[in-house]
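*Asks:* Sharing a sequence plus its predicted fold:
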Amino acid sequence: MSAKAAVKVSELDGEAPESTDFANYFCTYGYIYHQKDMLEDHKRTGAYYQAVLSNKRQFQGKVVLDVGTGSGILAIFAAKAGARKVYAVEATNMAKNARALVESNNLSHVVEVIQGTIESISLPEKVDIIISEWMGYFLLRESMLDSVLVARDRFLAPGGALYPSHAAIYLAPIRSNLVNQRTSEFQNSMEGWAEFLQEMRHYYQVNLDCLSDPYRSEQKDYYLHTSQWTDTHPQQLLGPATPFIKYDLHTLTLEELKAPLKAEFLLHMTDGGPVDALCGFFDVWFRGSQQAPTDNEVRLTTGPDPTGATHWGQQTFPLHPAIDCAPGDQLRVVLEVSRRADNQRLLHVKAAVSVEGSSIYAEQSKTPRNFHWNIE
């Protein structure tokens, strides 16, 4: 997309916003109810608040860019921490609400809200800090990190810092009733299809049997090959979570990010199986940059928590059938995470899983079993 001059919210009253990609991805974020859902996730909002307000020295007198400002809350935090100037960029019409919120908090002299995508706007100066809440399910869903890296390459001054600065994705073996639940739902769906075929023949004398195989494939993908948002309790864990990828956002390239993520790692079993599913989640850290480190490092985790999940929850990947293993065994996982061909903001996950160890299960499961899931 060609670069265009920045369009300020103050210039948009009564006018259409600049021509950008307002596809389905952006539509949801244009509603206050969705912003409310994120704001009232206090683990999320509190982590950003602590990362900024407990590191006022790093923000004092600095120029800050907030990528995907939404309601404007992170821009407001930066201004309260003493930033000299904050550019708050938002692609949707939520920008108008962000401007209203900035004005009502008497911060218009610091925060300038710009409506447009980070790829299309321009700024009059380089920035010292880029702050953004870009994370999606399993960290990478939504592909908003792309825009953060574009912003970094276009606007961040040498030695500048990203908030957050580092990230990791984890998988853990768990016990879960999700497989039984989704299998039952799949069977109910197929029983409903059989009844539907009978009704069509009875009422309209039309035979739809030729659609049965594609319908079954469609429903199987949905019920058995799609990960699920879950609030996983730590007691469901059958072993510790393993980080299979770690990112330093200051050095990660857009090309590396867009390439399929491939990893091979072990999951150590502390309890016996069966392993019904794999549980995926992420952490991010606010550490600043090498030249401008934080005084107080803050970690935001989305892992299983007895007090409840963040709004990201965890992604549970059902294993059908479950994998039997004993305490002390290890699951060897060969994983690939790629962007969906039909929608680059969604993900496809493939895994080959085998059991290693001295138990009878390891002897029986030396040959890897292959699984695949969509993250919708």
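*Replies:* The structure has been received and is ready for your questions.

*Asks:* When you work out contacts or count neighbours from here on, use the C-alpha atoms and nothing else.
*Replies:* Fine.

*Asks:* Pull the contacting residues for the residue minimising distance to the centre of the chain.
*Replies:* The residue lying closest to the centre of the chain (Cα atoms, centre = their mean) is Gly136, at 1.5 Å. For Gly136, the contacting residues are 142-144, 312, by Cα atoms under 8 Å, 6 or more residues apart in numbering.

*Asks:* what's the closest of those to Met200?
*Replies:* Glu142 (39.7 Å; Cα to Cα).

*Asks:* My guess is the closest one contacts Leu346. True?
*Replies:* Yes - between Glu142 and Leu346 there is a contact under Cα atoms under 8 Å: 6.1 Å.

*Asks:* And Ala95, which helix or strand is it part of?
*Replies:* helix 94-104 (DSSP states H and E).

*Asks:* and after that helix, which helix or strand comes next?
*Replies:* strand 111-115.

*Asks:* Name the nearest residue to Leu267, ignoring sequence neighbours.
*Replies:* Leaving aside its chain neighbours, Leu267 sits nearest to Leu331 (5.0 Å; criterion: Cα to Cα, 6 or more residues apart in numbering).

*Asks:* part of a strand, is the one you found?
*Replies:* Yes - secondary structure of Leu331 (DSSP: H, G, I helix; E, B strand; the rest coil): part of a strand.

*Asks:* List the contacts of it.
*Replies:* Contacts of Leu331 by Cα under 8 Å, 6+ apart are 266-269, 353-356.

*Asks:* Name the single longest helix found in the chain.
*Replies:* Using DSSP state H to define each element, the chain has its longest helix at helix 178-204.

*Asks:* Structure two is appended below for comparative analysis:
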Amino acid sequence: MESIQVGHSPPGVLFKKKNGLLYDENVEAEQKQELNEKIQVPQNGFDVLVSEWMGYCLLYESMLSSVLYARDHFLKPGGAILPDTATILAGFGKGGTSLPFWENVYGFNMSCIVKEVTLTSARFPVVGVLASQDIVTETAVLHSFHLASMKESEMDFTASFELRLSESSATVPGVTWCFGIVLWFDTGFTNRFCKEKPVVLSTSPFSTPTHWSQTIFTFEEPIAMAKEESTLVSSASAGTDECPATMLRCRISIVRTSEHRIMDISVETTAISSDGRKRSWPVQIFNL
């Protein structure tokens, strides 16, 4: 399992990040110039462009921009680009961190240290393989890319979604704790260019594990969820065990930074209970 350190940015830098003003194209320009110098392009361009550009969370290392440049300058009109689709997906998870481990350490309940561990984990995206049962909610599509036609600017985006407990999790009595949001991706070799045998390469926790694993963004504190019929305590805040959420609302922004191949990811989360109570947490910013 791999951890990636979160950067702490001053307010002026955060303003630039939120307004898309921080991305520096100098390094990308150098890469593109290198491609021009090294590649011998046929007169009419190449028939097929194949690249394994995907990183953790799909966009880690930002190699996609170089692929799009190659598409525009080296691929003949109507040529195939493979894979030709890519989709980022999300779900809320109970596993993928060490947090549940502390509830039972060789028979001892050491959950008293979970808060401290949570605060540390909330500063680091975690890359690791999750089991399918670790995803306790429905799943959502954050963003889809069509590589034959997309623009480079689409690599920076914001997505909002709402998720409830999955059918299997909703049948479990009591409260289900969500420790963070989990991202993964699918890439498609679709029938647009692979008419005989289209294929989907999935890094989902519901599929065979890959070296891309999944990327977990840990909440600063766990959020309780339950099905609609839960009994609520009138004075409790949404997302607690006394007032579990029936739905989590999330807004995620992904933007490239001036540091080469690095992304900033902001996560905003709101818990909503069955009686309409809401609780929002401060924005968390991760550097990946």
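*Replies:* Structure received. Source: prediction; values computed, not measured.

*Asks:* Quick one: the helices in the stretch 151-288 of the second structure, in order.
*Replies:* For the stretch 151-288 of the second structure, applying DSSP state H, counting those that start in this stretch gives helices covering 167-170.

*Asks:* After alignment, which residue of the first structure pairs with Ser280 of the second structure?
*Replies:* Here Ser280 of the second structure is matched to Pro368 in the first structure, going by TM-score structural alignment.

*Asks:* Same question for Cys178 of the second structure.
*Replies:* In the first structure, the residue matched to Cys178 of the second structure (TM-score structural alignment) is Val275.

*Asks:* From the structure, what's the count of residues near His146 of the second structure?
*Replies:* 15 (other Cα atoms under 10 Å).

*Asks:* what residue of the first structure matches up with Thr97 of the second structure?
*Replies:* Aligning on TM-score structural alignment places Thr97 of the second structure opposite Leu178 in the first structure.

*Asks:* how close does its match sit to Pro368 of the first structure?
*Replies:* Using Cα to Cα, to the nearest Å, one gets 22 Å for the distance from Leu178 of the first structure to Pro368 of the first structure.

*Asks:* quick one: which of the two has more around it?
*Replies:* Leu178 (18 against 15).

*Asks:* doesn't Pro318 make contact with that one?
*Replies:* Yes - contact criterion Cα under 8 Å: Leu178 of the first structure and Pro318 qualify, at 6.8 Å.

*Asks:* shared neighbours, those two?
*Replies:* Common neighbours of Leu178 of the first structure and Pro318 (Cα under 8 Å, 6+ apart) are Asp276.

*Asks:* What lines up with Pro125 of the second structure in the first structure?
*Replies:* So, by TM-score structural alignment, Pro125 of the second structure is matched to Ser227.

*Asks:* Give me the neighbour count for that match.
*Replies:* For Ser227 of the first structure, using other Cα under 10 Å, the count is 24.

*Asks:* same question, the one 3 residues further on
*Replies:* If you count neighbours by other Cα under 10 Å, Thr230 of the first structure ends up with 16.

*Asks:* nearest spatial neighbour of it, skipping sequence neighbours?
*Replies:* Here the residue nearest Thr230 of the first structure, using Cα to Cα, 6+ apart, is Gln314, at 5.2 Å.

*Asks:* follow-up on the earlier one: OK, contacts around the match of Pro125 of the second structure?
*Replies:* 315-318, 373-376.

*Asks:* swap in Asn191 of the second structure?
*Replies:* Counted by Cα under 8 Å, 6+ apart, Asn191 of the second structure has contacts 197-198.

*Asks:* cool, Thr246 of the second structure as well?
*Replies:* Residues near Thr246 of the second structure by Cα under 8 Å, 6+ apart: 164-165, 225-228, 271-274.

*Asks:* ok, back up a step: give me the buried positions along the helix holding Ala95 of the first structure.
*Replies:* By 16 or more other Cα atoms under 10 Å, the buried positions in helix 94-104 of the first structure come out as 94-102.

*Asks:* how about the strands of the stretch 51-200 of the second structure, start to end?
*Replies:* In the stretch 51-200 of the second structure, the segments counted as strands under DSSP state E, counting those that start in this stretch are 75-82, 85-93, 126-128, 140-146, 157-163, 176-189, 199-202.

*Asks:* Tabulate the ones you listed (CSV), appending distance to Glu37 of the second structure.
*Replies:* Formatted as CSV, the strands of the stretch 51-200 of the second structure follow (distance: least, Cα to Cα, whole Å):
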stretch, distance to Glu37 of the second structure
strand 75-82, 16
strand 85-93, 28
strand 126-128, 35
strand 140-146, 27
strand 157-163, 32
strand 176-189, 29
strand 199-202, 32
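
*Asks:* To Val27 of the second structure, which of those strands lies closest?
*Replies:* strand 157-163 (20.8 Å).

*Asks:* Quick one: average offset of the closest one versus the first structure, please.
*Replies:* If you overlay the two and look at strand 157-163 of the second structure, the average distance to its match in the first structure is 1.1 Å (mean Cα distance after the TM-score superposition for the first structure).

*Asks:* Determine the angle, from 0 to 180 degrees, between that strand and strand 140-146.
*Replies:* In terms of direction (axes from the mean of the first three to the mean of the last three Cα atoms, to 10 degrees), strand 157-163 of the second structure departs from strand 140-146 by 150 degrees.

*Asks:* Pull up the aligned stretch in the first structure for strand 157-163 of the second structure.
*Replies:* Going by TM-score structural alignment: strand 157-163 of the second structure matches residues 261-267.

*Asks:* Which of the residues in the matching stretch are classified as buried?
*Replies:* Quick answer for stretch 261-267 of the first structure (16+ other Cα under 10 Å): 265-267.

*Asks:* what do you get for stretch 140-147 of the second structure?
*Replies:* For stretch 140-147 of the second structure, the neighbour count (16+ other Cα under 10 Å) marks 140-145, 147 as buried.

*Asks:* What span of the first structure is that stretch aligned with?
*Replies:* Under TM-score structural alignment, the match for stretch 140-147 of the second structure is residues 242-249.

*Asks:* Give me the contact list for the matching stretch.
*Replies:* Outside stretch 242-249 of the first structure, the residues touching it (Cα under 8 Å, 6+ apart) are 149, 162, 165-172, 263-267.

*Asks:* likewise stretch 161-178 of the second structure?
*Replies:* The contact list for stretch 161-178 of the second structure (Cα under 8 Å, 6+ apart) reads 91-94, 136-140, 142, 222-227, 230, 241, 244, 246-251.

*Asks:* Kindly give a single PyMOL line that selects the buried subset of those residues.
*Replies:* Remark: buried members of those, expressed as a PyMOL selection using 16+ other Cα under 10 Å:
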select buried, resi 91+92+93+94+136+137+138+139+140+142+222+223+224+225+226+227+230+241+244+246+247+248+249+250+251
